[in-house]
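>>> How does the following fold in three dimensions:
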Amino acid sequence: MQIFRSIFLTMLLMPFAVMPAEETAENDVTACGFSPQAIALAKLIQQDPLQQRASIQCHPLLAQAADDKARVMAEVGMVMHNVGGSPNSRLREIGFPLPRYYSGVMGNQVEAIAGGYTTPDSVWRAFKGSKSHRQHLLGELDFYREQQFIGVGFYSDRHAPHVEYWVVYVTKAADNLPVPDFEFIPDKGIFVVQQVKPEINLSSPQ
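Below is the predicted model:
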């Protein structure tokens, strides 16, 4: 797995460009994440029978961002969107060109996070049990349905409060097309209340 990380880190140093479909294909599972858990969760999202998108392509820059965010959340012991900056601004800062109509420094139209879920199946069930996350990850709204790139991060530290930390980025890249005529533009925001059940060390997805 360290070899995969080295390869992708080298790729990320190259000038950013959205890769064509054949280079970020869904079956190129190594581009979705740097761990078996992250790759498994990405596949669950891509292949869910209720997935509304025609396709979701793995993107190594999003995978790197998700992996880094999962590690940071474990280090600070919190499951929060605004750790290290808001999700939208964070992707822009690392060079992923979000569409201009995505929210600015306080926005989150790209990130789902969770802590305390041991397996990809369990965290995916939790995400689907949350209306805002189900809408985002399954593309149930027009705004989300056009998001075609995914990257997933997972980090485990038995000394951290939640032990397991999960991060999913699903987003669209900027293009020169007119702004789509959405019924409305959702924003999950970054200010969330962390819900923890100490007896089972579990937090709800955010």
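>>> contacts and neighbour counts: CA atoms only from here.
Will do.
>>> All the strands of the chain, residue numbers only.
Counting by DSSP state E, the segments of the chain that form strands are 57-58, 111-115, 149-156, 164-171, 196-197, 202-203.
>>> please give me the structure for this one as well, since I'd like to look at both together:
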Amino acid sequence: MRPIFKALIFNATLITTSIYANEYNTQCASDKYSQHLVDLIISDHEQQRTKLRCDKRLVTAAIEKVAEMAETEFVFHGRANGRLRDQGVELPIYYGIGNANQVEALAGGQKSPKVVWKSFKESTSHADHLLARNAFYRKQTLIGAAHIYLPSTSHGHYWVVYITEEDNASEKNIFHGPIPNKTSHGVFHQSQNEKKPIN
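This is a model prediction of the structure:
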């Protein structure tokens, strides 16, 4: 890991333990702004899930991702599923490998949780995931988010939300209809008949 990247992660973690202490749930978010975004997602009247539970592992992964985006000044998907697996989240086998993404929503430049939530809702692929408008996402009940503000960078504000499920041993080989894979180039679907992870 490059020194700048380590410093960004350290600074993001430092913010969560000092300036915003006791103003947010560390199991849900990295700061009060990402906590507000989580609250907006959970409480939205269009939310199709009956419950969402905060998970610290998702927050840790999100902190790493916002730091990476701030360092590169580029908002991009890459190894989204892998990043959660690195934190010990046991994703179902039908969640892809490589650059596959059934778990991550990113944004850059929006200055407030309300603005970033509005932009997520205006994006079909993000709204389908975050609000579980696509049936595939309705089993995802774990959430975690992070935000970082670095005014010297091109976007300033960087946002990450992870929503996922963990593996259920009785459902390892069951595909739930076409599996969406969100990329920077759009959403692609894996056929229900393909019995292998998305590459």
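>>> Adding distance to residue 45 of structure 1 and mean neighbour count, write the strands of structure 1 out as TSV.
Shown next, in TSV, are those (distance: least, C-alpha to C-alpha, whole Å; neighbours: other C-alpha atoms under 10 Å):
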stretch	distance to residue 45 of structure 1	mean neighbour count
strand 57-58	11	28
strand 111-115	12	27
strand 149-156	9	27
strand 164-171	10	28
strand 196-197	24	14
strand 202-203	20	20
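>>> so where's the longest helix in structure 1?
helix 60-76 (DSSP state H).
>>> quick one: that one aligns where in structure 2?
The alignment of helix 60-76 of structure 1 onto structure 2 (TM-score structural alignment) spans residues 56-72.
>>> List the contacts of the matching stretch.
Residues from elsewhere that reach stretch 56-72 of structure 2 (C-alpha atoms under 8 Å, 6 or more residues apart in numbering): 4-5, 8-9, 12-13, 26-30, 75-76, 83-84, 87-89, 143-148, 150, 153, 155-156, 158-163.
>>> Buried residues in stretch 133-146 of structure 1, which are they?
By 16 or more other C-alpha atoms under 10 Å, the buried positions in stretch 133-146 of structure 1 come out as 133-146.
>>> In contact with the spatially most central residue of structure 2, which residues are there?
The residue lying closest to the centre of structure 2 (C-alpha atoms, centre = their mean) is residue 162, at 2.2 Å. Applying C-alpha under 8 Å, 6+ apart, we find residue 162 of structure 2 in contact with 58, 59, 62, 103, 104, 105, 142, 143, 144, 145.
>>> Among the strands of structure 1, which comes closest to residue 39 of structure 1?
strand 149-156 (7.0 Å; C-alpha to C-alpha).
>>> so where in structure 2 does stretch 145-165 of structure 1 end up aligned?
Stretch 145-165 of structure 1 maps onto residues 138-158 of structure 2, going by TM-score structural alignment.
>>> Check the separation of the first and last residues in the matching stretch.
26 Å (C-alpha to C-alpha, to the nearest Å).
>>> how far out from the middle of the chain is that stretch?
Relative to the centre of its chain, stretch 138-158 of structure 2 is centred 8 Å away, using C-alpha atoms, centre = their mean, to the nearest Å.
>>> Same question for the helix or strand hosting residue 12 of structure 2: list its buried residues.
With elements taken from DSSP states H and E, the one containing residue 12 of structure 2 is helix 3-17. Buried residues in helix 3-17 of structure 2, counted by 16+ other C-alpha under 10 Å: 5, 8, 9, 12, 13, 16.
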